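S.K.: sequence isn't available, so here's the structure alone:
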């Protein structure tokens, strides 16, 4: 369901629509079916826009029949456009994607995608603000309407939310205690009711369980095994934990060592004050390498290993089980889950030293760097393996060029050719 909302219009196919309908997904906070055009469609558009967005599939019957996808006449799209433009205050029309039904007389399924981030909130109908509840529409009360109005001004900066600056941990002498750090994260919208509750113990455990079966867990375990240190402690609560702040720690390496060579830290933070009406879960997952502090020597970081690590981090935050656990903690549908915002990469040494031995060459007198803060292209669907890895390629190229290193494009090309 989430992929149907996030994918490009050309990728919204009849097969994807049938897949969604076939699994029996019921109407919910972010999903509604309509057999034909009805004046209630603009109301549902407004309700979803005033809530968390969602999908309206027009041309899908709720009747218990073998094939629920029946389609609507081609002119239905004009009815939806006119209905939204004439009914909504201010006038606003969502994205409407027609999906043709073959071997019919021009019938289509209309996928109406309501992106709450693009709508002019609040959207009103006859002075009232519809909102979406689970499987039905309602109307915002006085407090809810005030929230929507007050939210409208800062709403434009929501897409620009940034994680706090990443820092390498320090030892007792104020020196870096890690070789490097890689971090990604995102902000998850929170249902208003969830802002009054602590982060559920069961929900946090479900998140930890999902992480312990995620790509980042498997990638770190393989890394430990490759250096002959395959022992590990899976994600568990450790360090500063509170009702609204969660810290989960993963450790890999020899027990009893002064420091684990590999650590991963997952954090969930509900930063607003208790009971605040609008909030986001701040979610991050980072990996710390401490080879120099564990073994007294630096373990070379190959481009292949770095690419695998970054891929595992981003893949983890779009993993179905992980996003389901986070959505449950936030009290929202997995459909509205965002994707990672970008990547932080920090090193305690100059990048040319960290990436030495990868076939990269330094530009004379070009200077160097010890890190990068990289943004994700919002047009990339990170759930798609090919698109995600192309994004990571661009990140690694930027890291190397900012460090005065040439040859990353060739190294990546060789890496991908070897994996074919």
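M.R.: Cool, got the structure. Please read these numbers as outputs of a predicted model, since none were measured by experiment.

S.K.: all contacts plus neighbour counts: C-alpha atoms, from now on.
M.R.: Fine.

S.K.: quick one: the helices in this structure, in order.
M.R.: 2-6, 14-22, 40-49, 76-87, 142-152, 201-211, 215-226, 291-295, 303-317, 320-330, 351-354, 385-402, 408-419 (DSSP state H).

S.K.: what about the first one, distance to the chain center?
M.R.: Distance of helix 2-6 from its chain centroid, counting by C-alpha atoms, centre = their mean, to the nearest Å, is 12 Å.

S.K.: list the buried residues of that helix.
M.R.: Of the residues in helix 2-6, those buried under the neighbour-count criterion (16 or more other C-alpha atoms under 10 Å) are 2, 4-6.

S.K.: swap in the longest one?
M.R.: The neighbour-count criterion (16+ other C-alpha under 10 Å) identifies 388-389, 391-393, 395-402 as the buried residues of helix 385-402.

S.K.: residue 209: which of those residues is nearest?
M.R.: The shortest distance between residue 209 and any of those, using C-alpha to C-alpha, involves residue 388 and amounts to 23.9 Å.

S.K.: so how far is residue 222 from the closest one?
M.R.: Taken as C-alpha to C-alpha, to the nearest Å, the spacing of residue 388 relative to residue 222 amounts to 21 Å.

S.K.: residue contacts, the residue nearest to the spatial centre of the chain?
M.R.: A centroid search over the chain (C-alpha atoms, centre = their mean) returns residue 339, at 1.9 Å, as the residue closest to the centre. With contact set as C-alpha atoms under 8 Å, 6 or more residues apart in numbering, residue 339 has these partners: 186, 317-318, 382.

S.K.: which of those residues fall in strands?
M.R.: When DSSP state E defines the strands, the subset of these inside them is residue 186.

S.K.: and here is the other one:
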């Protein structure tokens, strides 16, 4: 936090500029991809919910008329620390991004079956695109500039993300599309995990960002007791255009 950012309230214009930067980033397209074209209505990032003088909460939503009204949501929260009563001389702001995917629940709620004979599962390429879009957004120059403006620091001091937390409402192996994946007998259950960011990678570089996403996907598969994720990721990368 810069000196002015430590005491002043959030600027409405700065929060609006951050929302605009998020809407112009790679994030919305990656979120839309989770639905595989099933949703045709979306509400862009805008203040919603608990917003205060030192907390900004910006929300993106997919809209559905099914019993699950928001199958995909993303919440970006910026929290500025309170200086009163703090003994720390190095106050740090936090930026948290939550992605809530209810596509499986949405598919289960429909009267017509999307995929006859089987439950909906998330294709690994969709998850790869989501993670890449997420990382691309947190290093996007416009997004970083607005975060730096809100916290009154230089853009070079805006840190890259440290970790990703995944929390599922069932075993991960039950959420992933089984194509190319094989279950390891008696491997146990996994309902998520903590995925560290490699500090040696510069996520502003497309190839290094892709390397981070691929590492996370391999960890996701292995922790879920599945083999084949490494080959599946390599096959997907071979089908898309080379990164610059």
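M.R.: Yep, it's here. The shown structure was predicted, so the numbers you read here are calculated from the model rather than taken from an experiment.

S.K.: report the TM-score for the pair.
M.R.: Comparison of the two superposed chains (TM-score structural alignment, normalised by the length of structure 2) gives a TM-score of 0.88, and 230 aligned residues with a C-alpha RMSD of 1.8 Å.

S.K.: over in structure 2, see which of the contacts of residue 339 of structure 1 survive.
M.R.: Contacts conserved in structure 2 for those, counting by both residues aligned by TM-score structural alignment, their matches' C-alpha atoms under 8 Å: 317-318, 382.

S.K.: closest to residue 364 of structure 1 among those residues?
M.R.: residue 382 (35.9 Å).

S.K.: so how far is residue 339 of structure 1 from the closest one?
M.R.: The value you get for residue 382 of structure 1 to residue 339 of structure 1, if C-alpha to C-alpha is used, is 7 Å.

S.K.: likewise for residue 255 of structure 1?
M.R.: Distance, residue 255 of structure 1 to residue 339 of structure 1, using C-alpha to C-alpha: 35 Å.

S.K.: thinking again about what came up before, give me the common contacts of residue 382 and residue 339 of structure 1.
M.R.: residue 318.

S.K.: ok so, going back, out of the helices of structure 1, deepest packed?
M.R.: Mean neighbour counts were compared across the helices of structure 1 using mean count of other C-alpha atoms under 10 Å; the top stretch is helix 40-49, at a mean of 26.

S.K.: which part of structure 2 lines up with it?
M.R.: Helix 40-49 of structure 1 lines up with nothing in structure 2 when matched by TM-score structural alignment.

S.K.: what angle do that helix and helix 76-87 make?
M.R.: 70 degrees (axes from the mean of the first three to the mean of the last three C-alpha atoms, to 10 degrees).

S.K.: of all the helices of structure 1, which one is nearest residue 235 of structure 1?
M.R.: Ranking those by proximity to residue 235 of structure 1 (C-alpha to C-alpha) places helix 201-211 first, at 5.8 Å.

S.K.: report the distance from that closest one to the chain centre.
M.R.: Using C-alpha atoms, centre = their mean, the mean C-alpha position of helix 201-211 of structure 1 is found 17 Å from that of the whole chain.

S.K.: also stretch 139-150 of structure 1?
M.R.: The gap between the average C-alpha position of stretch 139-150 of structure 1 and the chain average comes to 28 Å, counting by C-alpha atoms, centre = their mean.

S.K.: start and end residues in structure 2 for it, please.
M.R.: Following TM-score structural alignment, the aligned partner range for stretch 139-150 of structure 1 in structure 2 is empty.

S.K.: equivalent analysis for stretch 96-105 of structure 1, please.
M.R.: Mapped onto structure 2 using TM-score structural alignment, stretch 96-105 of structure 1 covers no residues at all.

S.K.: what sits against residue 78 of structure 2?
M.R.: If a contact means C-alpha under 8 Å, 6+ apart, then residue 78 of structure 2 has 55-57, 93-96 as its contacts.

S.K.: repeat for residue 163 of structure 2
M.R.: Under the criterion of C-alpha under 8 Å, 6+ apart, the contact partners of residue 163 of structure 2 comprise 194-197.

S.K.: show me what it aligns to in structure 1.
M.R.: Residue pairing (TM-score structural alignment): residue 163 of structure 2 is matched to residue 342 of structure 1.

S.K.: again, but for residue 13 of structure 2
M.R.: Aligned by TM-score structural alignment, residue 13 of structure 2 pairs with residue 202 of structure 1.

S.K.: same check on residue 43 of structure 2?
M.R.: In the superposition onto structure 1, residue 43 of structure 2 corresponds to residue 233 when matched by TM-score structural alignment.

S.K.: so what's that match closest to, chain neighbours aside?
M.R.: Across the structure, with C-alpha to C-alpha, 6 or more residues apart in numbering as the measure, the residue nearest residue 233 of structure 1 apart from its sequence neighbours is residue 251 (5.1 Å).

S.K.: buried residues in stretch 248-266 of structure 1?
M.R.: Of the residues in stretch 248-266 of structure 1, those with enough neighbours to count as buried (16+ other C-alpha under 10 Å) are 248-254, 259-266.

S.K.: ok, those residues vs residue 31 of structure 1, which is closest?
M.R.: Each of those was checked against residue 31 of structure 1 using C-alpha to C-alpha; the closest is residue 266, at 30.2 Å.

S.K.: how about the contacts made by the closest one?
M.R.: Residue 266 of structure 1 makes contact with 246-249, 283-286, according to C-alpha under 8 Å, 6+ apart.

S.K.: go again with 10 Å.
M.R.: Residue 266 of structure 1 makes contact with 183-185, 207-208, 211, 235-237, 246-250, 283-287 under the criterion C-alpha atoms under 10 Å, 6 or more residues apart in numbering.

S.K.: and what of residue 241 of structure 1?
M.R.: Applying C-alpha under 10 Å, 6+ apart, one finds that residue 241 of structure 1 lies in contact with 247-248, 267-269.
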